[in-house]
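J.: pasting the sequence and the predicted model now:
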Amino acid sequence: MNESALRRALLAIAVLGLAVGAGVWRTGYDSIQAGSIWTAATLPVMVALAISILRDFWIGRFGVDAIALVSMSAALLLDQPLAAVVVAIMYAGGTVLEDFARGRAERNLKALTDRSPRVAHRKSTQGTETISVDQVAVGDELLVRAGELLPVDGILLDALASLDESAVTGEPLTERRRAGDMLRSGTLNAGESFSMRASALAEQSTYAAILRMVAAAQTAKAPFIRMADRFALFLLPATLLVAGTAWYASGDPIRALAVLVVATPCPLILAAPVAFIGGVSRAARAGILMKGSAALEALAQVRTAIFDKTGTLTVGGAELIEIDAAPGGDANTLLQLLASLEQASHHVLADSIIRAARGRNLVLSHPCNVHEYRGAGLKGRVDKVSIAAGSRALVLADKPLPRWTESGEKRYRDEPVLRVFVALDGRLAGIFTFGDALRLDAHDTLRNLRSAGITRMVMLTGDDGVAAKRVSALLALDTIVADAMPAEKVAAVEAEKALAPTMMVGDGINDAPALAAATVGVAMGARGASASSEAADVIVLTDRLQPVADAVRIARRTRMIALQSIIAGLALSAAAMAAAAMGQITPVAGALLQEGIDIAVILNALRALGDGRPERA
């Protein structure tokens, strides 16, 4: 029998004993018989509790459960079997309530574990065979059927695939992937069957890493919870002192018993763990993986946020920033022609140009007579139009720039951007500017972090000062540190951490030391930088910056709820102890009152599972 089933059995025995004893007492039999039944129903709970206390004491822990054991023992010694069995019901009911609360709080984490990939379909010369995911080797060609989970990380071999990544990233919409894209285990094939090549073993894939972190999240204790455990050491002697004083002042031992009954501090035992697990679970739903309650609590206290630039505040690639079209020209037509031509190119910009065109729903044509000039650009024909695209020297040779280009040339003169000149039928038709563009959600994220209590924002980058200043000018940052090597990044993080709890947000392998040095390291893990993810305390699984602000908000709200629950629960228990010491509460009434406090506190702690925002129509 597992512990959860044992707790339910003990609660059933105590409730049955109370009911049978009450029935005997009501029928007019000797009350001694009813008392014997109540005592018999209390003893199993006492024995189980005593074993639990001894087991915890053996491993160096001493909890406040001892107060419940003392109160039941005192009730039996003072010939108050009814009070004893009610306390037994309240204690056993509290443990069952704790199981329920933990189950609710861990439901999202358990859902991740339950949907772990188990089989894969490996292609071979003999056909396709179904194997365990543990048998997949790097380089194996796998078939993923419609509705199946991707068994391991890999590379898409087919032209297109539709994936539901919500369980991993929290993104509700289906994502489209193209040949050559990286695929992550644990995502769901939401379209037709496709082929992929395994790039990692099962235990090294994304989903396995998530499950390892989930296990850590369920076992690690936050400092806040450990503080509550230490506080429990002082609670038992304090309770005995109040009970003894009440007995001495009144001469009535029943008052001391009532004090013991209402002092069982379930708010201290249950509230913090339930709230913190609920917070970790809520974050997992949003595509934010926290490595345990300690990471969540540390994140709740950060005051300084440090951001890497490339891939964190920016998208980390050459993205289309602006199109300067010649007077009378149309930017979309120009983009459609250029993207059509770039379909024949292997240049790093080609994908960015084609992606920009598809983002505007432009229909691409088939290019012909294409000639590529390595490092300079390419020429060809699209829809009977002669087009040349690339460097100024390739497109214009020695011709001067038209006057309409002057403003753009001046604007980007000292900027770290790439300018692509495009000529149609020998005449300059437009200039495309590419650079490391700011993330679309960067402004909103930094504003939300400010409102969440982050007082200082720093950009820490290995890029040159010109590029750093260009990005900083677009954001409300307090300071920038540029041209920083990994060791200098660590030193900068240490300096900020000495002034206030600090969060470092980064995505690259070179960010790993700085992430480890910060109070809380947050890795942008969507692009698979495993070194930074391993070093971080919090991992954002979706390729957006906004979840960083969401993580801080969830952490702060969770810690506030835990603190509320503990303070309110202990304050109510203290008030009940005072009333019991003055003879205002009987032991039985005290047990019922304490259970009411426990239920209220746990329900409050379960609020950490929610979003904390008003529902929208």
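T.: Perfect, thanks for sending it. Nothing here was measured: the structure is a model prediction, and the numbers come from that model. Numbering: from 1, shown residues only.
J.: all contacts plus neighbour counts: C-alpha atoms, from now on.
T.: OK.
J.: for the stretch 501-617 of the chain, which segments count as helices?
T.: Listed in chain order, the helices found in the stretch 501-617 of the chain under DSSP state H, counting those that start in this stretch are 512-517, 530-535, 546-581, 587-605.
J.: residue 87: which of these is closest?
T.: The closest of the helices of the stretch 501-617 of the chain to residue 87 is helix 587-605. By Cα to Cα, the value is 5.5 Å.
J.: angle of that closest one against helix 546-581?
T.: 170 degrees (axes from the mean of the first three to the mean of the last three Cα atoms, to 10 degrees).
J.: what's helix 587-605 packed up against?
T.: helix 81-105, helix 253-262, helix 272-285, helix 546-581 (3 or more Cα pairs under 8 Å, 6 or more residues apart in numbering; DSSP states H and E).
J.: flag every buried residue along the first one.
T.: Residues of helix 81-105 classed as buried by neighbour count (16 or more other Cα atoms under 10 Å): 81-99, 101-105.
J.: I'd like the next helix or strand past it.
T.: Next in sequence after helix 81-105, counting helices and strands by DSSP states H and E, comes helix 107-114.
J.: need the contact partners of that following helix.
T.: Helix 107-114 has contacts (Cα atoms under 8 Å, 6 or more residues apart in numbering) with 167, 211, 214, 281, 282, 284, 285.
J.: distance from the chain centre to that helix, please.
T.: 13 Å (Cα atoms, centre = their mean, to the nearest Å).
J.: quick check: what element follows that helix along the chain?
T.: Next element after helix 107-114 (DSSP H and E): strand 119-124.
J.: can you point out the buried residues in that following strand?
T.: 119, 120, 121, 122.
J.: another structure for you, compare them:
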Amino acid sequence: MRGWWKRREQVLFAVTTLLLMVGAVVAIMGATSAANAVWTAATLIGLVYSTASLIAAVRRRQPSVDVIAWLALAGALWVGEAPAGAVIAVMLASGVLLEARAAARARRELSALVARAPRTARRDTATGPIEVPVAEVVVGDRLVVGSGEIVPVDGRLRGPAVLDESALTGEPLPVERRAGEDVRSGVVNAGSPLRLTATETAEASTYAGVVRLVEQAQAASAPFVRIADRFAVAFVPVTLVLAGVAWAITGDPVRAVAVLVVATPCPLLLAAPIAIMSGISRAARNGIVVKGGEALERLAAGRVLLFDKTGTLTAGRPVLTDVVTAANGQLAAGEVLRLAASLDQDSAHVLASAIVTAAHDRELRLTSPREVRERHGYGVEGVVDGHRVRLGKATWIVTGESPAWVRHARRRAALDGSLTVFVAVDDVPTAVLFLEDPLRPQAPRMVRALRAAGITRVLLVTGDRADTAEAVGRVVGVDAVRADCDPGDKLALVRAEQESAPTIMVGDGINDAPALAAAGVGVALAARGATASAEAADVVLTVDRIDALADAILIARRCRRIALWAVTAGMGLSAVAMVAAAIGYLPPVAGALLQEGIDVAAIGIALTALLPAPSHTVAMKPADIATAQRLYAEHREVRPLVEQVRTVADALNRPPYDLRPVRELLDDLESRLLVHEHAEEAELLPIMARALGGVEVTSGLSRTHAEIDHQTARLRRTVDDLVQEAEPEDVTDVRRLLYGLYAILRLHNAQEEEGAFSLVPERRADAERTRP
């Protein structure tokens, strides 16, 4: 019985259709009375179902236009038009079935994630892997994930890995991840067995959060659907008046029944929810979880966009930009980084991943630390290769009066908005590591795409300092910046903007949750974990791409547009049919068949929302993607050289002036960086021209390539001329050239990452590119 109830839409459609067909066969055989009896049975079944729907709507205190269907069915029985009643019953059943199928499809796209949640994990122990319930995994556990297995908890990779992240991101091809990178639960190991250190428990991990989001993301009634219901209910008296006038003028109740038959507003009742649910389904395939039709409708209506900065417009995870050693330090920058990264391998601190990843990028050989101790609020210490290493705040590393290099590092960090991690080796302050939260390269392009999609005002709302926020706002292209905001300030700003236009608030942190809940629609980035912001949001991006927001808005607006087309076409045809029926050109049976055709047409229009649609994403050939990804890997490898240009220039601040670091830097620039820039000129810029349409879009990058060549050559000639000990005037020229080259390289890298590499999907075409 319970199974039948779950399939009631299919049963209703099958029974009414079978009875209609049986009645037709019996009528052809000449048994008219028997045929009418069969058609009457079908009509009664439809009447019972319609009555039950009306009672349920009354109990929910919701308006319903099922009253028209009920009157049409009852009228068909009253005037003896059993064939028309049977057709109406089939029409009602087919509409109910299509709506149920659309809703089920939308839910299936979301709930498919839930069924594959991992139940166990394999803990890596001295005696080998031991299988334990995933709930028993604690932060710091070392885990092993075999080929084809699902990563059970969020963690940090202890070696390179190839992952299938399609369940969370929708990207079908494997993704290469490096040692030290964070990995999310729910992704599949697509390569050889990998090892990771757990950074979250199962309950707090990404996949558990996604499951909770899916439970919330049921296809609720959208505002458009509710408006459709109210419009359809207003349509009821118009229908009754027209039917009554037709009856009164002609004295024929069959005319009234014919009007009721073609007046059933199935296009309005079914097309709108089907289009909205199709949009939810389409969004889910792109890694966008929309919590119901109402959220999709409000997303389509949004006009003002408010962004948080950290984790939204910026990557939300720091990257190492430079290592500056103490004046007259005994250890080179590379060795300091190796010791620091070795110690941080077992640390769950948010900065540890960036330091370990940077060491792996530089191909440094890390060793296992001993006697590791975390000092909450200060840092971490331990023994690496016989050296006692400490990482942390300057006040813990540097005691007494700060030397000049420490003061310079703090000043530089304040100007750049960088984070600093100071390093002591054998209790001697040795170096400082600079880390930054980089701007997402897709952010400026995404803001332009959003404006093209209809967003009229963009605000950056952040708790960061005004100078840092203003710098990000200028690059991204926002209309206004509101800095130094606490959660209450963000909430007040959202409410103020909401008074003038529908708002969309985008954030990823706990402090964004109140603003997300108050906005017209809240959008949370949950690619690295579902936090309170995801719980409060209406739309959740499970992909780590901010440009997915533009896709979400485009999908929402397209679905609303399709719903309007379907409703307008369906109801327009129904209105014409009603007039024809009132005049007498459409008898009940023909009207029922015509109305069925109108319904199918309207629903067909609504289902086009499931079809692929234009996206702001630039299409690229697989070969071009592979080439661009290879060049981006080289781009990341030479990026530390850019910061080294500034570091070398800073070191030339007092006599005696040692130009050996400058000459070593020049050798690296000529043998590595210039070779890479020439490869980009020859290979990357043609790819950009093909993707964006024309060589003019690459002219700016080509010009900076030439300028980098020119400035490097000038620096080489200047240094080669200084064969004797450098004088202060000579060093001034060298420093000027170094700082100028540094500025050009920084600008060029930013332009390249925004204009070229942001077009490339973050994935690998095959697993063969995995580094050993």
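T.: Structure's in. What do you need? Note that this is a predicted model, so its numbers are computed, not measured.
J.: what's the most buried one of the helices of the stretch 501-617 of structure 1?
T.: Neighbour counts (mean count of other Cα atoms under 10 Å) averaged over each of the helices of the stretch 501-617 of structure 1 peak at helix 512-517, with a mean of 24.
J.: mean shift between it and structure 2?
T.: Compared with structure 2 after fitting, helix 512-517 of structure 1 deviates on average by 2.4 Å (mean Cα distance after the TM-score superposition for structure 1).
J.: need the contact partners of that helix.
T.: Counting by Cα under 8 Å, 6+ apart, 486-487, 489-490, 493-494, 504-506, 521-523, 531-536 sit against helix 512-517 of structure 1.
J.: picking that back up, out of the helices of the stretch 501-617 of structure 1, flag the one nearest residue 180 of structure 1.
T.: Using Cα to Cα, the helices of the stretch 501-617 of structure 1 put helix 530-535 closest to residue 180 of structure 1, at 19.2 Å.
J.: how far out from the middle of the chain is the closest one?
T.: 15 Å.
J.: just stretch 125-138 of structure 1 next, same as before
T.: 32 Å.
J.: residue 507 of structure 2: what's it in contact with?
T.: By Cα under 8 Å, 6+ apart, the neighbours of residue 507 of structure 2 are 307, 308, 309, 311, 312, 513, 516, 522, 523, 524, 525, 533.
J.: dump these into TSV; add distance to residue 389 of structure 2 as well.
T.: Formatted as TSV, the contacts of residue 507 of structure 2 follow (distance: Cα to Cα, whole Å):
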residue	distance to residue 389 of structure 2
307	40
308	36
309	34
311	30
312	34
513	39
516	43
522	44
523	42
524	39
525	36
533	37
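J.: please work out the angle formed by the directions of whichever strand or helix holds residue 70 of structure 2 and helix 253-263.
T.: For residue 70 of structure 2, the host element (DSSP H and E) is helix 66-78. Angle of helix 66-78 of structure 2 versus helix 253-263, following the same axes, to 10 degrees, is 140 degrees.
J.: and the closest residue to residue 477 of structure 1 other than its chain neighbours, helix, strand or coil?
T.: Leaving aside its sequence neighbours, residue 477 of structure 1 sits nearest to residue 457 (Cα to Cα, 6 or more residues apart in numbering; 5.2 Å). Three-state assignment for residue 457 of structure 1 (DSSP: H, G, I helix; E, B strand; the rest coil): strand.
J.: neighbours of residue 457 of structure 1, how many?
T.: 22 (other Cα atoms under 10 Å).
J.: ditto for residue 238 of structure 1
T.: 13.
J.: then residue 25 of structure 1?
T.: 16.
J.: residue 415 of structure 2 too?
T.: Neighbour tally, residue 415 of structure 2, other Cα under 10 Å: 11.
J.: that one belongs to a helix?
T.: Yes. Going by three-state DSSP, the assignment for residue 415 of structure 2 places it inside a helix.
J.: contacts only, for it.
T.: Contact analysis of residue 415 of structure 2 by Cα under 8 Å, 6+ apart lists nothing.
J.: now swap in the one 5 residues further on and tell me
T.: Contacts for residue 420 of structure 2 were tallied using Cα under 8 Å, 6+ apart; they are 393, 410, 413, 432, 433, 434, 435.
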